[in-house]
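A.B. asks: I would like to see how this sequence folds:
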Amino acid sequence: MLNAEPGPVRGLLELTDEQLRERIATELLTARDRTSGLTDCVDEGELTAQHSRLMSPLVWDLAHIGNQEELWLLRNVGGREPMHPEIDPLYDAFEHPRAERPSLPLLPPAEARGYAHEVRGRVLDLLAGVELTGAPLLEAGFAFGLIAQHEQQHDETMLITHQLRTGAPVLSAPAPEPAPADRLPSEVAIPAGPFTMGTDTEPWALDNERPAHQVDLPGFAIDTTPVSNAAYQRFIEDGGYQEPRWWSPQGWAHRMAAKLTAPLFWSRADGQWLRRRFGHLEPVPAAEPVLHVTWYEADAYARWAGRRLPSEAEWEKAARHDPVSGRSRRFPWGDQPPGPQHANLGQRHLQPAPVGSYPEGASPYGVRQLIGDVWEWTASDFTPYPGFRAWPYREYSEVFFAAPGEQAEYKVLRGGSFAVAPVACRGTFRNWDYPIRRQIFAGFRTARDLDAS
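C.D. replies: The predicted structure follows:
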């Protein structure tokens, strides 16, 4: 399986103009290699099929990637005329819900590949000559970074589609290494006090990560690692899915309506739990973080355990705050970009690493696996930071925020999964989804107030 993770590089602001152009080209080509790997491994029938009403056909994602690249880079940055304006409505993510997309007159696979390839060639020509400074879209190559992140985000979406498809396996990757044998505390105490949340200095950060602002938190404790499959099985065996007292009213209503009894893709046979993973049926690995659970399931587990989900501010303080210097790091381990010793990212593996892995990726407080492995549900609704400004377009974040006085629809996830590329993963990166979603690569860890018994 393709290793879609580029090698370590210096921060964007430290690069020369030539190095910045090379970095951008590397990120674009790395994303396209991954896109090709996810679409070349299946036949045309599988590319055009809808494997789940929750997801688009893979061929839609493929052409959408090219269309967004043309829109932002060739048209907005390069001032070029549209190549195929008639297809713009087909690949506008807000124009047609996913369930409708198979019925649209989409480009066939060969044409979709050809379109994306032609766009990419013109973009690389544009990159060779455009000034990467001056206009906000071009400062530090932001627009190019936006597109590299966009493609990698759709690659994660397509990987979710691969998990949902039935049939023989078509993807492979080596398994993660076992976790080190060191003994870890079950939780880490984070003292009360302020820290800087969000960013003003990350050149490719997206609008919902901005601006940087001070948040003062009471003391809390947070799990050293994500909740494991073994721990989650104890919740199941203790009747967690049958006890309304562990569930919020909305969560219990959804559990009953959806008939939830275990994480998605789990089944019980001959006295053991099995899971389906990219076409393989295998025993559920006890040491891995639990995966494919809704926010409601994560919340119920936390209540059962006498704990709660962390807020996203608590998650970010545990991940970024350095109590010695008082500053917030780019990543838990420091400011250098992720390497394979830090985190499980970039589809290097097709599963999470065992809990306790990557000691070199720990935060200053000693919390592990805050980046990579599984997206982590938080207690927080998806809302803007104080001083938020939509940029470069409202539809990235603003349209997903609840209007004043309305109930928020989306919960925040933090940290990224094994399917997330390093270019689309930072200590400030915010993801969001409906609390009923569980096809995504999401798990969780729990927290508690320090003054709680």
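
A.B. asks: please count neighbours and contacts with C-alpha atoms only from this point.
C.D. replies: OK.

A.B. asks: what about the helices in the stretch 251-400 of the chain?
C.D. replies: 295-304, 312-320 (DSSP state H, counting those that start in this stretch).

A.B. asks: please name every helix or strand in contact with the last one.
C.D. replies: What that stands for is helix 312-320. Packing partners of helix 312-320 (3 or more Cα pairs under 8 Å, 6 or more residues apart in numbering; DSSP states H and E): strand 193-197, strand 375-381, strand 411-414.

A.B. asks: comparing the ones you listed, which comes out most buried?
C.D. replies: strand 375-381 (a mean of 25; mean count of other Cα atoms under 10 Å).

A.B. asks: ok, and what's touching that strand?
C.D. replies: With contact meaning Cα atoms under 8 Å, 6 or more residues apart in numbering, strand 375-381 is reached by 226, 295, 298, 308-312, 315, 408-417, 441-445.

A.B. asks: any chance of the helices and strands packed on helix 312-320 in CSV, plus distance to Pro89?
C.D. replies: Listed next are these as CSV, based on distance: least, Cα to Cα, whole Å:
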stretch, distance to Pro89
strand 193-197, 37
strand 375-381, 30
strand 411-414, 29
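
A.B. asks: looking at the ones you listed, which is closest to Thr428?
C.D. replies: With Cα to Cα as the criterion, Thr428 lies closest to strand 193-197 of these, at 7.5 Å.

A.B. asks: second chain to compare with the first, below:
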Amino acid sequence: MTGTHSTASGSTGYEAPDAGCAAAALEEARRRTTALTDRLDTGELTAQHSPLMSPLVWDMAHIAGQEDIWLLREAGGLPALRGDLDTLYDAFRHPRADRPALPLLGPDEARRYLAEVRASALRVLEAPPAARGRRARLLDGHFVFGMIAQHEQQHDETMLATHQLRRGPAVLDDKTPPDTGACRARLPADVLVPAGPFTQGTSSDPWALDNERPAHTVELPAFRLDTTPVSNAAYQEFIEDGGYERPEWWHPEGWRHRVRQGLTAPLFWFREGRTWLRRRFGRTEEVPGDEPVLHVCWYEADAYARWAGRRLPTEAEWEKAARHDPATGRSLRHPWGDRDAGTVHANLGQRQLRPAPVGSYPEGAAPCGARQLLGDVWEWTSSPFTGYPGFEAFPYREYSEVFFGDRYRVLRGGSFGTAQVACRGTFRNWDLPVRRQIFAGFRTARDADPAGPAAPEAV
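C.D. replies: From the prediction side, this is the model:
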């Protein structure tokens, strides 16, 4: 087990994760936190590598603080281990740009806090208290332990983004990418998703978070979706055709943002002569044309889609393409079925420090034929972040509800830096449309007549 639960493919429900699954999920998250922080000295851990990000040492103690609050106090009924730190590590009280000036715990203190709270949390997991009401709901299916494992892994991905932003020599292992089964033949440029209803969201996945709930029926017209994420080579065509110089392709606010910020290419790209290069985790290399484009904001993705005569998919369209099985009428947990992701299904969990080539992971394809819907790059959708019909905030409003509205756009599918425990067909991410430091790309869609011709093939 990888720390989440699995079910038989084709089943209609999910098994409740046991204590062993919960412990494994917590352990896996902590291994990754340690790997992202132990290779840097005190100066690197306490520095702010970008005003968009916290010092890494803040993330370390914040992870411990959330575990203190939710696993010790809320789930275990234990006294606070470090209640005096609650305000200091409250993400809503202190914007990221201000955090270096706070009296933060040093790296060694943060590591001790992480170790001490984890020891107490495992005792709660081994012998949970008798509980009713809210506490019983937190402990049901070990939900609160899964929530905290996901929280730590989400911060691990944020810390990975900080590694990408930091200047200096490479410190993370850049493993040779495995054979991902990338298709060397020609794939159809897009796939048809027929009209009809499907079930969006979930009411039965034990570790799904509040914004993924409840399951509800959505009716959609037919549409076509790119078979793979948009590649670097395709995005370079947009650049070469004056994509950053032609306001007609851009959302009005996006154009103003492009001009203000002087955007001319994805973040971390630069040109030497006729060659596009990129900086990737302390290394400089030629931009690989066959990988999904990465580090583009929503406005850039939207402009590319308009240039290509297409549009970004809605969130519902993305999820139907990823989950709906027309043979059974069911919505699957993942594009390939209900079982957890294996190495043949998706590029997840920081197994490598880059997306896989477009067309990879044929065994992870969705029933509609689209590939790489989970892993590799987060995918921007056209939809604002809102609650589903019947949404209920649990266990706290600040996870989702306070972000609802038109300011944020939804991203789906996870990236190479997203842990499996925090990535499934229903998982929802969101960010401001100007954000580029996240591991985000996109694919495009268009309306379709279900009887119309297929799109031309593309490599």
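
A.B. asks: just to revisit the earlier point, just the buried ones from the contacts of strand 375-381 of structure 1?
C.D. replies: By neighbour count, with 16 or more other Cα atoms under 10 Å, the contacts of strand 375-381 of structure 1 hold 226, 295, 298, 308-312, 315, 408, 410-417, 441-445 as buried.

A.B. asks: now the residue mapped onto His345 of structure 2 from structure 1. Nearest residue, chain neighbours left out?
C.D. replies: Matched to structure 1 by TM-score structural alignment, His345 of structure 2 sits across from His342. Using Cα to Cα, 6 or more residues apart in numbering and skipping residues adjacent in sequence, the residue nearest His342 of structure 1 is Gly361, 4.0 Å away.

A.B. asks: what's the one you found aligned with over in structure 2?
C.D. replies: Match for Gly361 of structure 1 (TM-score structural alignment): Gly364.

A.B. asks: related to what we said a few turns ago, would JSON lines of the helices of the stretch 251-400 of structure 1 with distance to Arg430 of structure 1 be doable?
C.D. replies: As requested, the helices of the stretch 251-400 of structure 1 are arranged in JSON lines below (distance: least, Cα to Cα, whole Å):
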{"stretch": "helix 295-304", "distance to Arg430 of structure 1": "15"}
{"stretch": "helix 312-320", "distance to Arg430 of structure 1": "9"}
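
A.B. asks: out of these, which gets nearest to Thr196 of structure 1?
C.D. replies: It is, among the helices of the stretch 251-400 of structure 1 and with distance given as Cα to Cα, helix 312-320, at 8.0 Å.

A.B. asks: residue range for stretch 417-426 of structure 1 in structure 2?
C.D. replies: By TM-score structural alignment, stretch 417-426 of structure 1 lines up with residues 415-424 in structure 2.

A.B. asks: give me the neighbour count for the residue nearest to His342 of structure 1.
C.D. replies: 25 (other Cα atoms under 10 Å).

A.B. asks: so which residue is dead centre in structure 2?
C.D. replies: For structure 2, the residue nearest the mean C-alpha position is Gly414 (3.5 Å; Cα atoms, centre = their mean).

A.B. asks: shouldn't it be within a helix?
C.D. replies: No - assessed with DSSP: H, G, I helix; E, B strand; the rest coil, Gly414 of structure 2 is coil; it does not lie in a helix.

A.B. asks: which residue ranges of structure 1 form strands?
C.D. replies: 187-190, 193-197, 213-217, 220-223, 266-269, 272-277, 280-283, 375-381, 411-414, 430-433, 442-443, 447-449 (DSSP state E).

A.B. asks: any idea how far the residue of structure 1 most remote from its centre is from Gly356 of structure 1?
C.D. replies: When distances to the mean C-alpha position of structure 1 are computed (Cα atoms, centre = their mean), the maximum falls on Asp270, with 34.4 Å. From Asp270 of structure 1 across to Gly356 of structure 1, the span is 29 Å (Cα to Cα, to the nearest Å).

A.B. asks: ok, now Ala287 of structure 1?
C.D. replies: Ala287 of structure 1 is 9 Å from Gly356 of structure 1, by Cα to Cα.

A.B. asks: those two - which one has more neighbours?
C.D. replies: The neighbour count for Ala287 of structure 1 versus Gly356, taken as other Cα under 10 Å, is higher for Gly356 (23 against 18).

A.B. asks: tell me which residue of structure 2 lines up with the residue farthest from the centre of structure 1.
C.D. replies: In structure 2, Asp270 of structure 1 lands on Gly273 (TM-score structural alignment).

A.B. asks: do the same with Glu316 of structure 1
C.D. replies: Checking TM-score structural alignment: Glu316 of structure 1 goes with Glu319.

A.B. asks: ok, now which ones touch its match?
C.D. replies: Counted by Cα under 8 Å, 6+ apart, Glu319 of structure 2 has contacts 200, 425-426.

A.B. asks: perfect, I'm done here.
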